[in-house]
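Engineer: Sequence first, predicted coordinates after that:
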Amino acid sequence: MYPISTRSAALLGAAWAASLATHAAAQNDASGPTNTETNAQEQDSNDIIVTARRRSESAQDIPLAVSVIDAKQIDETGAFNVNRLQQLAPTLQFYSSNPRNTAVNIRGLGVPFGLTSDGFEQGVGIYVDDVYYSRVASATFDFLDVAQIEVLRGPQGTLYGKNTTAGAINITTNQPSFDFEGRAELSLGNYEFRQARLALSGPLSENVAARVAFSGTSRRGTIRNLTTGQDIQSLDNLGVRAQVLWEAADNLKITLVGDYNKQDANCCGSVFVRTGATQRPLNRQFAALAAAQNYAPPSDNPFDRVTDLDSQLNAGNVIAGASLRLVWDIGPGTFTSVTAWRYWDWKPENDRDFTGLSIVALSQNPSQQNQYTQEFRYAYTGDTFDFVLGAFAFDQRIDTQGTEAQGRAASRWNIAPGNALSLDPTVLDGLTARNTQSLESTSLALFGQLSWKVTDAFTIQPGARLNYDRKAGFYQRRVFTGTGAELTGTETDARSRAQLAVFQPQVSSPEDTDWNLTYDLTLSYELAPDVLAYGTYAKSFKTIGINQNGLPTDANGQPIAAAGTIRPEKVDHFELGLKTRFWDRRATFNLAAFRTDIRDYQATVNNGQFGVLRGFLANAGKVRSQGIEADFNIRPSERFTAYASGAYTDAKYVRFVDAPCPPELAGGTTATAGQTPSAPGTPGGISPANCDISGQRLPGVSKWAFSFGAEGNVPATFLGKSGEAYLGYDGSYRSNFSSNPSPSAYTFVDGYHLSNFRLGFRSDDGLNIFAWVRNAFDENYFEQLFVGPGNTGLIAGLPGDPRTWGATASITF
């Protein structure tokens, strides 16, 4: 057991002890309905209440594609973070090689797939109790005391503070109560998995209530690093959230919230998967380079789950913040003010050559973010008209201090074998790039949406948004040799030129501003009681982006200044939907068909050089995502429930004629006018300067995705308590998807199916004990595949979790 796990285990034990101590007090508290009891009442009526449109409504009554996951489903399926949430929501895609390099997409859209740049916006907005989390990396926390999660699909810019082009994840936590209540949970499992969660709420005075929640998770890693003797891809997460509610008047509530989350995992690594032929000369491809250094990967079977990474790994992540929410009920409407500050501190260490050789000896880009937001919103509800009017201000500052260093094996790997310098390890050993980056981003918006009930059955819902954005960045790379001498980029000797071929000094200060006016229109009609049809058109946008990781260079090695900024995305979204309830509302069946066209799509572009640029942003001509989604739920009685959700998504580049080439078409001599590029994977061949990938699939999205499950229960008595014994199953399936921005034959992830089971007992007074197994059939699958740097043909991967099992006990009081 590792020290970090010992620390977490102590915290978990303390939380469980606290929960037992408080349970006795709860038995004597004659309290009114708790949050849990209120949720149960809503479930008994087979009606799910959401706040997707900034007011409480039935999910079946709103003309919007939304998936709702309640606290019970989150807790019992082990979906304790956004990554695991995608198994319950087939239109959601989550990919992460580490917290910073995380993508959350809906319908294949949101953020470009690949290494993350701070210079672009995310297309999927993440909100926790009305507070916007600007970077996906700052939302990789464990869910803490969550009441409900709503996954909204399609543009949401006329309802939410920050513009979102693909959708939003709206997370609602349990609020402070004036009746004493609480919940405690402890889970234990294989891989030394330990998780404890505790929430307590109650009054501090007649008009002040508080709620405190704690979560701790630890698990040893699932991949063995033979070089260090450690298990990597571990978990060590700690989260605390505190809320104080002041009912200042009968119609005025003020809530102060503070949270702190820390992650300290031995993470994040990869395993060797395979090699694929590129167009590099044969003696510069992986097999020849590895043989020249007497190197072989520890296993050619990635599901042996072994690696030999020789660089230090770390994924230190601190996420914290505070918010002040004021809700003022003024007659027919409600005024809401949300003032928030968010902080993110990222301390990574990586092995970017994916091998046990010291090629890239150091790769780390620590970042610190401070974010301030202010949202004002007025929501009115009337007999004929409902509307929401809002104003939003956002200010963000990100600072990054990057260090990348070459190791003793770098000369052989990066300098052509025919060059005598390739045999001298001192040429590149210790060559270091020190990168300084900063970003200042400001966004201001006015937004609103109106619902006009033309008749009892027919509603017209227009919306509009006016947005202003400003981004200003700074990037500087200074290059130092192993002896500490700084290179200016003007050196002409052979040794210096070999070093400058790996790292070039560079300075850039991209800056831009932009105004956007967008709008949407939804028409809905109640065809019959509990049958709602709707159609939506949205004209949306994603604002300007800037290249924060350095600029691409021209043939002379000079930065291309015009690449400093990228144009906004222009989004046209169409959707038709049908929402139905039948069998006395025991069953629901919803359909949605959509098409989203994006011009000037903001794509991630990668080149194959070590350290020069890992990736930058560029505009693709046009992309399209279209498909059909279906959701079915049935609850014929209190003894049985079942659900099934499915999505067909056809997401592709409509036009991208100058994209980077996949590895099998890269690495050779660049074709000149009149030359025909060689066939894919021809060693020493002729490579196109760019590739036309029009018509090919967008990365990260499966054409077919399904989630399905059921639970049955029977009356039972256990430990002298009456209740129900239950058996539950949750399954998910995703077809294959591309794991590279330019589709490659080497980086398609095969489709996979996961099955999770649980067996347990729930008492009538709040006790829940169950055993669980996840990935029950031990499916071998990848979360991502990576193209190794240098275009040597190396493909590395991140295997998904193997079979895990354990038990959970919780008590609600």
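Structural biologist: Thanks, I have the structure now. Numbering: from 1, shown residues only.
Engineer: going forward, measure contacts and count neighbours with C-alpha atoms only.
Structural biologist: Noted.
Engineer: Distance of residue 370 relative to residue 395?
Structural biologist: Counting by C-alpha to C-alpha, to the nearest Å, the separation of residue 370 from residue 395 is 8 Å.
Engineer: and if you look at residue 5?
Structural biologist: 37 Å.
Engineer: Of those two, which one has the most company?
Structural biologist: Neighbour totals were compared for residue 5 and residue 395, and residue 5 leads with 23 against 16 (other C-alpha atoms under 10 Å).
Engineer: how much space between the closest residue to that one other than its chain neighbours and residue 702?
Structural biologist: In this structure, residue 5 finds its nearest non-sequential neighbour in residue 218, 5.8 Å apart by C-alpha to C-alpha, 6 or more residues apart in numbering. Look at residue 218 and residue 702: by C-alpha to C-alpha, they are 31 Å apart.
Engineer: which residues sit in contact with residue 12?
Structural biologist: By C-alpha atoms under 8 Å, 6 or more residues apart in numbering, the contact set of residue 12 is 186, 194-197, 216-217.
Engineer: residues of the host helix or strand of it that come out buried?
Structural biologist: Secondary structure assignment for residue 12, by DSSP states H and E: helix 3-27. Of all the residues in helix 3-27, those buried under the rule 16 or more other C-alpha atoms under 10 Å are 4-5, 8-9, 11-13, 15-16, 19, 22-23.
Engineer: let's bring in a second one:
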Amino acid sequence: MTRTAVSTTALAAALIAAAPAWAAQDAAAEPAAETEGEIVVTSLRRTETLQDTPAAVTAFDSQAIANAGIERPADFIALTPNVNLIETQNAGNAFVIIRGITQNRNSEPSVAVIVDGVQQVNPAQFNQDLFDIAQIEVLKGPQGGLYGRNAIGGAIIITTKAPTDEFSGNVTAGVDNGFGYYVRGGVSGPLADNVKFRVAGSWYDTNGFIDNVFLGEKADPVEDFSLRGNLLIEATDQLTFDLRASVNQLRTQGLYYNIVADVNDIADVEVNNPGQNDRDIYNVALKIEYAGDNAVFTSVSSYDTLKEVLTGDAFDFKPIPDSFFFNLFEFLFGPGNGFDLNQSQYLNVKAFSQEVRLASPEDGRAFNWMVGGYLIDTTRFISTGNMIDTGNGVFPVFRSPSTNPLNPQFSYLADGQENFAWALFANAGYEFSPEFRVDASLRYDRDRRRQTTLTPPAFLPNVPGVPQAQSGEVRTAIFDDWQPKITLTYEPSPDVTLYGGYSRGFRSGGFNQTGVGAEAVNNNIVGVGDIFQAETADTFEVGAKAQLGPVRLAGAAYTTKSENSYFFVFLAQSSTQNLGNIPATRINGFEIEASAEIVPNLDVNAALGYTDSEIKDFADASVIGNEAPQISRYTINLGAQYAGPLSDSVDGLLRVDYRRTGKTWWEPFNTTVRDPIDIVDVRAGVTLANGVSITGFASNLFNEIYNAEFSPGGFVFRARPRRFGFEVGYKF
């Protein structure tokens, strides 16, 4: 049987199985906000029960977040079928892979991330600590009409805890085997009539978990500080002002890669430079809402800055005497006649975004609608390069090549970008009867990108037969597309929801650094140029939801045609991280989930997510028919939790989560595939009547050792091994 036939058969089987027994989410998660036992979500920009929502949504409320020990995005993504997170050496690079829609360095995200109604404008903002969170929703499938920019794979909606009318708060302190310690929490209360505040923060300090056998220390120490403030002014019964500000400062090490032929090969970290990875993020946002009798007006303004410096060892990440370049001329002159390299990258991004929308009130009317507009203005500077490693450590390089004699510059590229994007959108839904509803949306996005080459002439690549880049050269490109979506919903009974529809997702293209196209030609690399094209994804999906007594069943099946999806190429000559395009890919998949309350307070869950991808077109014909990069064949989730009373004054928690991630491919040529990964997490604790809780935890309980990332050229990044510890919490 051919690969296409297998994919079609699997998809057909999933569609048949999607009869009334399927539901749309999440067996692995606890209920989100609940009203009289019903799970309530807002991910479709209207408040409705999860049972009635015609989309695949996974939701976690604050209690579920605490029970599962969700502290970072990787934690809730691990509980969501058909969604993966690839964590990398860069603190700001964590790639969400959702239903086969991938993400890479310097690309736009694969999902729209909305925090308290404000869309994150930079993918480097996503991988931060989660604290004082009220709810998390993961919405799968293209959502351009609802969330627009970068919602090609779906949307992640994070809601922090709101200011309260009475003074209250929470604090949690813990230790782990890093040796590390952390403190996080928040306080809230009134400041005056109709004025409330909330302040929350987090601090984490650890020596790390991965050994650097050459330096005799940990390779991954972390100091992570976050602070967030919220001021809510209810000026009238109809008018509110919601002002928010946040800061995140991260200090860690980086570039402790290994070079292997097979992604399953595990090697010791032995870089001679510990590296430096510092990231600073600042955000301020204002949301204004006026709720009229016939329409609700919302304005969201946001300003963000991000700076990240990354420096450390370069290829092949060995101590100087053992390094490749240091012994490059060994065959002529003997060992030690070359020179070792280190590398540095500097990123500085500033962005202002504005969204306005007008929507119908949520008053149960049969017809609801929303219209609006969005704009974002972004300024970005990036420099990358290699320096000669003289054994005197590494030094950051910012907006100009190094003049430090201890850190002589070997290669250097720098670019500035000015990007302006805008969009118009409209949504409408009509309930023809209590059983049948139609929702439709349309969005137009236009993104103008302007790049200026800031590389000094002496460092520009010069390849014979390829046009020479020039310092000060300005290039512009415009990427635009329409994003339609239509969904039909049929509810034959209150406990069964069937839905299906079509949607298109769009993700803007952009610029690689000037000169990498010439370098790629010089190295016989196809599909990579100075510009990478915009990606579109057309998806057809069917799904169903059912509530059968204490049992929830869930499912959805989909087929997606992706055009110009990304793949990653690292060019060692300039230490640049570049994107190429795969012209056409077909992705078929499904999710099946079930959960049940076996006895009071004892819940079990199971979920299977399956993804089959096939490259249909590529510049090198040998790639056609291969798996698309970064996609895992399947995910399996199993879990059980008891959360209930142990006595009249003590509640107990015991939770076990198992996740299996199937085979994962990493680049178009499929030269290596990672074997399945099995991870078990456990938590156990008690909560006393006075609000004090004591909890022990273990992540990756059985210490599965594997590589979290593989990049072309054999670059691998070790995943974190077992982490365990305990924490004490208090609510007041």
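Structural biologist: The structure has been received and is ready for your questions. Worth saying up front: this structure is predicted, and the values here are computed from it rather than measured.
Engineer: that older thread, Provide the aligned range in structure 2 for the helix holding residue 12 of structure 1.
Structural biologist: Per TM-score structural alignment, helix 3-27 of structure 1 has no counterpart in structure 2.
Engineer: Pull out the buried positions in the next helix or strand after that helix.
Structural biologist: Next along the chain after helix 3-27 of structure 1, taking DSSP H and E as the criterion, comes helix 35-44. For helix 35-44 of structure 1, a neighbour-count test (16+ other C-alpha under 10 Å) marks 35-36, 39 as buried.
Engineer: what do you get for stretch 83-98 of structure 1?
Structural biologist: 83, 85-98.
Engineer: Select from those residues every entry located in strands.
Structural biologist: 92-96 (DSSP state E).
Engineer: In terms of helices and strands, where is residue 520 of structure 1?
Structural biologist: Using DSSP H and E, residue 520 of structure 1 falls in strand 511-528.
Engineer: so where is that strand in structure 2?
Structural biologist: The aligned range for strand 511-528 of structure 1 is 476-493, by TM-score structural alignment.
Engineer: how far apart are that stretch and its match in structure 1?
Structural biologist: Mean deviation of stretch 476-493 of structure 2 relative to structure 1 after superposition (mean C-alpha distance after the TM-score superposition for structure 1): 1.4 Å.
Engineer: Show residues contacting that stretch.
Structural biologist: Contacts of stretch 476-493 of structure 2 (C-alpha under 8 Å, 6+ apart): 54, 143-145, 434-451, 497-506, 508-510, 534.
Engineer: Give me the distance between it and the centre of its chain.
Structural biologist: 21 Å (C-alpha atoms, centre = their mean, to the nearest Å).
Engineer: Name the residues of it that come out as buried.
Structural biologist: 478-491.
Engineer: Serialize the residues you listed to JSON lines and add fields for distance to residue 644 of structure 2.
Structural biologist: Below are those laid out as JSON lines (distance: C-alpha to C-alpha, whole Å):
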{"residue": "478", "distance to residue 644 of structure 2": "56"}
{"residue": "479", "distance to residue 644 of structure 2": "53"}
{"residue": "480", "distance to residue 644 of structure 2": "52"}
{"residue": "481", "distance to residue 644 of structure 2": "51"}
{"residue": "482", "distance to residue 644 of structure 2": "49"}
{"residue": "483", "distance to residue 644 of structure 2": "46"}
{"residue": "484", "distance to residue 644 of structure 2": "46"}
{"residue": "485", "distance to residue 644 of structure 2": "42"}
{"residue": "486", "distance to residue 644 of structure 2": "42"}
{"residue": "487", "distance to residue 644 of structure 2": "39"}
{"residue": "488", "distance to residue 644 of structure 2": "39"}
{"residue": "489", "distance to residue 644 of structure 2": "36"}
{"residue": "490", "distance to residue 644 of structure 2": "36"}
{"residue": "491", "distance to residue 644 of structure 2": "34"}
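Engineer: and which of the residues you listed is nearest residue 103 of structure 2?
Structural biologist: Residue 103 of structure 2 lies nearest to residue 479 out of these, by C-alpha to C-alpha, at 17.9 Å.
Engineer: Setting the sequence-adjacent residues aside, check what's closest to that closest one.
Structural biologist: Per C-alpha to C-alpha, 6+ apart, closest to residue 479 of structure 2 is residue 447, 5.1 Å.
Engineer: Also residue 589 of structure 1?
Structural biologist: residue 632 (4.5 Å).
Engineer: all helices of structure 2, in order?
Structural biologist: 3-17, 62-68, 73-77, 144-147, 330-333, 516-522 (DSSP state H).
Engineer: Which stretch of structure 1 lines up against the longest one?
Structural biologist: Counting by TM-score structural alignment, helix 3-17 of structure 2 pairs with no residue of structure 1.
Engineer: cool, and the fourth one?
Structural biologist: Aligned using TM-score structural alignment, helix 144-147 of structure 2 spans residues 157-160 in structure 1.
Engineer: chain center to that stretch: distance?
Structural biologist: 20 Å.
Engineer: try stretch 97-108 of structure 1
Structural biologist: 4 Å.
Engineer: In that stretch, which residues are buried?
Structural biologist: 97-100, 102-108.
Engineer: Kindly report the same for stretch 124-133 of structure 1.
Structural biologist: 124-127, 129-133.
Engineer: hmm, back to that, TSV for the buried residues of stretch 97-108 of structure 1, including distance to residue 276 of structure 1?
Structural biologist: Output for these, formatted as TSV (distance: C-alpha to C-alpha, whole Å):
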residue	distance to residue 276 of structure 1
97	21
98	25
99	28
100	28
102	26
103	26
104	29
105	28
106	31
107	30
108	26
